[in-house]
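*Asks:* Structure here, sequence nowhere to be found:
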């Protein structure tokens, strides 16, 4: 297993007109961070030098052209483009969206090739990244295509983990998306992630209902009784500790969430509103279910404060630490699975 200081953390730079680049450089302005990992920022040395100078940051950057040139103990910037970039903080710009995708694509390629150990993605603007060659609603869907597995948005913080049956789906389409197959797939993904990524031996999972009051016996919709409940009962028969569906409106206020290792919400806002309320900017978006580790902060581009030097680094720093922890947990889980009795592999 790699020592922590040798873990290569790739960082896609996201929307350069937002707060992502500022936050990344502020984090690594603290040299102690370099004791935990070797950062590789996918952007360009010119671009990151501009950001560094704009915020008057005391940080040394090491420009490289291949991941193999990255130096331990340095903040490495892999040059994904050569030209100058016109950064105007706080503005949506289609050209800036193109650079965000260049960074993401090269970082993902490095992740697939195991040139980096994990990926932390800075926020993108889901509108300005759209093009003829990139038609994804966000990072998760793109990574699901590029990496093996079935992705699941898993929001994690100390004492709270929330997964989603559906993420970037219009509200009017949610019920049609939640099928028995999807429910089983997402619960299995959460269950496996809790075991291998978070060291939970016997996971307890709560599921929130689709309709208000889980349908009130069909008065407010029948999806909970006809789709969700029967599927959960089937999963329970396999031995998994899965409970619900619970009415979402009282679940968090009653502190019931503290009794479970993870909660699965039926749709985006049902899960993310309580998560962001309770996590106080310490939350991390982890893409579970893939064969590689990817995390991101729980905030967006924050155009309204971009360029002002006031961005909070807490969530992004937590995304880095969480990614490292998951990477190490997964390595340990794989080693134990391959050698469950702990026998030495040395010949006697």
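*Replies:* Perfect, thanks for sending it. In this text the structure is predicted, and so the values were computed from the model without any measurement.

*Asks:* Going by C-alpha atoms from here, please, whenever you check contacts or count neighbours.
*Replies:* Noted.

*Asks:* is it true that residue 285 touches residue 154?
*Replies:* Yes: using C-alpha atoms under 8 Å, residue 285 is in contact with residue 154, at 5.9 Å.

*Asks:* So for those two, which sits in the more crowded spot?
*Replies:* Taking neighbours as other C-alpha atoms under 10 Å, residue 285 and residue 154 compare with residue 285 leading, 28 against 25.

*Asks:* so the closest residue to the more buried one other than its chain neighbours, which of the three states?
*Replies:* Distances taken as C-alpha to C-alpha, 6 or more residues apart in numbering put residue 155 closest to residue 285, at 4.6 Å, once the chain neighbours are dropped. Of the three states, residue 155 takes strand according to DSSP: H, G, I helix; E, B strand; the rest coil.

*Asks:* right, and the helix or strand after the helix or strand in which residue 103 is found?
*Replies:* Per DSSP states H and E, residue 103 falls inside helix 94-112. Next helix or strand after helix 94-112 toward the C-terminus (DSSP H and E): strand 118-121.

*Asks:* this is the other structure I want to compare:
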């Protein structure tokens, strides 16, 4: 077995430079313990980093600009300029230029991931509105990366110390949710969650709770049949195969009684059903992890936060947790001689 000696290289796509992405990234990378564990590569632009270093009075934040990943320095924070022109930074303002740069940063990171030059990717928040267009459809990092790596399926998996919540449907309008919940879709997401809990989180026999989609989990068919006709049979099938899968549970009572603490993972049926309780409990430390991809990708669980951008008010806890989680999964899945 060949043990890798260098520190893992983790790419960080800067996201929207007019949001809090640069700020939380820089603050997180000031963690001296983290700097000893990884080699960070920021995909963005040196001018933007310099701008925020001055604005946030972070004069001790040092970085080295490199032309490409081949020029990486393992004892430095590396910055790759993903656009030739110097970007205009206007904190709190949505601009097309910022969207262009956010997408360029993500695309260059994808190139380097595919070339096995990065061990993981952490994505800072971006604004879908200033990226999405007819030429470049963009509804979210999860979907974009799933397509980029030609993964047939993936799972939006929200992770914190207190809970792990996966979603059957992600960025789907509420009126389309029920039609998207099928036996096949629930089975697929459960398979990905089980595999991820075992391989990415090291849980040999994970215990999973599955939520219902209707109020009171359908109330025995009174408030909907999806639980009886779709979800219950899937749960039974997984149980019969020896998996610790239970449900469907009514979401309100489940989270109200803090039952998530009894399970290694929770499978929610739609976006807000899972993310509202998750962010209520873990907003400052939660991580968005994309399970089911051939690469490791994490992200803070918040958005661009234009309202506080450039005010030195953004909490870097979620970004720091995203980088640490990426490191931990790298360590768990590979042959590394890494510090604890």
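*Replies:* Ah, there it is. Just so it is clear, the structure is predicted and the values come from calculations on it, not from any experiment.

*Asks:* Could you get me the TM-score between them?
*Replies:* Once superposed, chain against chain, the TM-score is 0.94 (TM-score structural alignment, normalised by the length of the second structure); 332 aligned residues with a C-alpha RMSD of 1.4 Å.

*Asks:* Just give me the match in the second structure for the residue nearest to residue 285 of the first structure.
*Replies:* Superposed on the second structure with TM-score structural alignment, residue 155 of the first structure falls opposite residue 158.

*Asks:* what residues does stretch 310-318 of the second structure touch?
*Replies:* Stretch 310-318 of the second structure has contacts (C-alpha atoms under 8 Å, 6 or more residues apart in numbering) with 19-20, 23-25, 27-28, 52, 55-56, 91-92, 283-287, 300-302, 308.

*Asks:* Same question for stretch 72-91 of the first structure.
*Replies:* Residues from elsewhere that reach stretch 72-91 of the first structure (C-alpha under 8 Å, 6+ apart): 5-6, 16-18, 28, 34-35, 37-48, 60-67, 70, 96, 102-103, 106, 302-307.

*Asks:* Give me the range in the second structure that it lines up against.
*Replies:* Stretch 72-91 of the first structure maps onto residues 74-93 of the second structure, going by TM-score structural alignment.

*Asks:* my read: residue 288 of the second structure touches residue 155, true?
*Replies:* No: the criterion here is C-alpha under 8 Å, and residue 288 of the second structure misses it with residue 155 at 10.1 Å.

*Asks:* which ones are touching residue 115 of the first structure?
*Replies:* By C-alpha under 8 Å, 6+ apart, the contact set of residue 115 of the first structure is 67, 68.

*Asks:* Please report how far the aligned partner of residue 292 of the first structure in the second structure lies from residue 133 of the second structure.
*Replies:* Applying TM-score structural alignment, one finds that residue 292 of the first structure aligns to residue 295 in the second structure. Distance of residue 295 of the second structure to residue 133 of the second structure, computed by C-alpha to C-alpha, to the nearest Å: 26 Å.

*Asks:* The two: who's more crowded?
*Replies:* Shown here are residue 295 of the second structure and residue 133; by other C-alpha under 10 Å, residue 295 has more neighbours (18 against 11).

*Asks:* Correct me if wrong: that one contacts residue 116.
*Replies:* No: contact criterion C-alpha under 8 Å: residue 295 of the second structure and residue 116 do not qualify, at 9.5 Å.

*Asks:* Superpose on the second structure and give me the mean offset of the helix holding residue 103 of the first structure.
*Replies:* Once superposed with the second structure, the aligned residues differ from helix 94-112 of the first structure by a mean of 0.8 Å; criterion: mean C-alpha distance after the TM-score superposition for the first structure.

*Asks:* Which other helices and strands does that helix contact?
*Replies:* Packing partners of helix 94-112 of the first structure (3 or more C-alpha pairs under 8 Å, 6 or more residues apart in numbering; DSSP states H and E): strand 8-12, strand 38-43, strand 118-121, helix 139-146.

*Asks:* who touches residue 249 of the first structure in this structure?
*Replies:* Neighbouring residues of residue 249 of the first structure by C-alpha under 8 Å, 6+ apart: 212, 213.

*Asks:* Give the aligned equivalent of residue 227 of the first structure in the second structure.
*Replies:* By TM-score structural alignment, residue 227 of the first structure lines up with residue 230.

*Asks:* now the nearest residue to that match once chain neighbours are set aside: how far from residue 231 of the second structure?
*Replies:* In this structure, residue 230 of the second structure finds its nearest non-sequential neighbour in residue 183, 5.4 Å apart by C-alpha to C-alpha, 6+ apart. The gap separating residue 183 of the second structure from residue 231 of the second structure is 7 Å, by C-alpha to C-alpha.

*Asks:* more neighbours, the two?
*Replies:* Applying other C-alpha under 10 Å to residue 183 of the second structure and residue 231 shows that residue 231 carries more neighbours, namely 24 against 16.

*Asks:* In contact with the residue nearest to residue 327 of the first structure when sequence neighbours are not counted: list those residues for me.
*Replies:* Nearest residue to residue 327 of the first structure, sequence neighbours excluded (C-alpha to C-alpha, 6+ apart): residue 293, at 6.5 Å. Contact analysis of residue 293 of the first structure by C-alpha under 8 Å, 6+ apart lists 117, 118, 119, 286, 287, 323, 326, 327.

*Asks:* please redo it, this time with the cut-off set to 7 Å
*Replies:* 118, 119, 323, 327 (C-alpha atoms under 7 Å, 6 or more residues apart in numbering).

*Asks:* What residues of stretch 57-68 of the second structure count as buried?
*Replies:* Going by neighbour count (16 or more other C-alpha atoms under 10 Å), the buried part of stretch 57-68 of the second structure is 63, 65, 66, 68.

*Asks:* list the contacts for the third one?
*Replies:* Residues touching residue 66 of the second structure, when contacts are defined by C-alpha under 7 Å, 6+ apart, comprise 72, 78, 79, 80.

*Asks:* where's it relative to residue 317 of the second structure, distance?
*Replies:* 27 Å.

*Asks:* so which of the contacts of residue 293 of the first structure comes closest to residue 235 of the first structure?
*Replies:* Nearest to residue 235 of the first structure among the contacts of residue 293 of the first structure, counting by C-alpha to C-alpha, is residue 327 at 28.1 Å.

*Asks:* Alignment lookup: that closest one to the second structure.
*Replies:* Superposed on the second structure with TM-score structural alignment, residue 327 of the first structure falls opposite residue 330.
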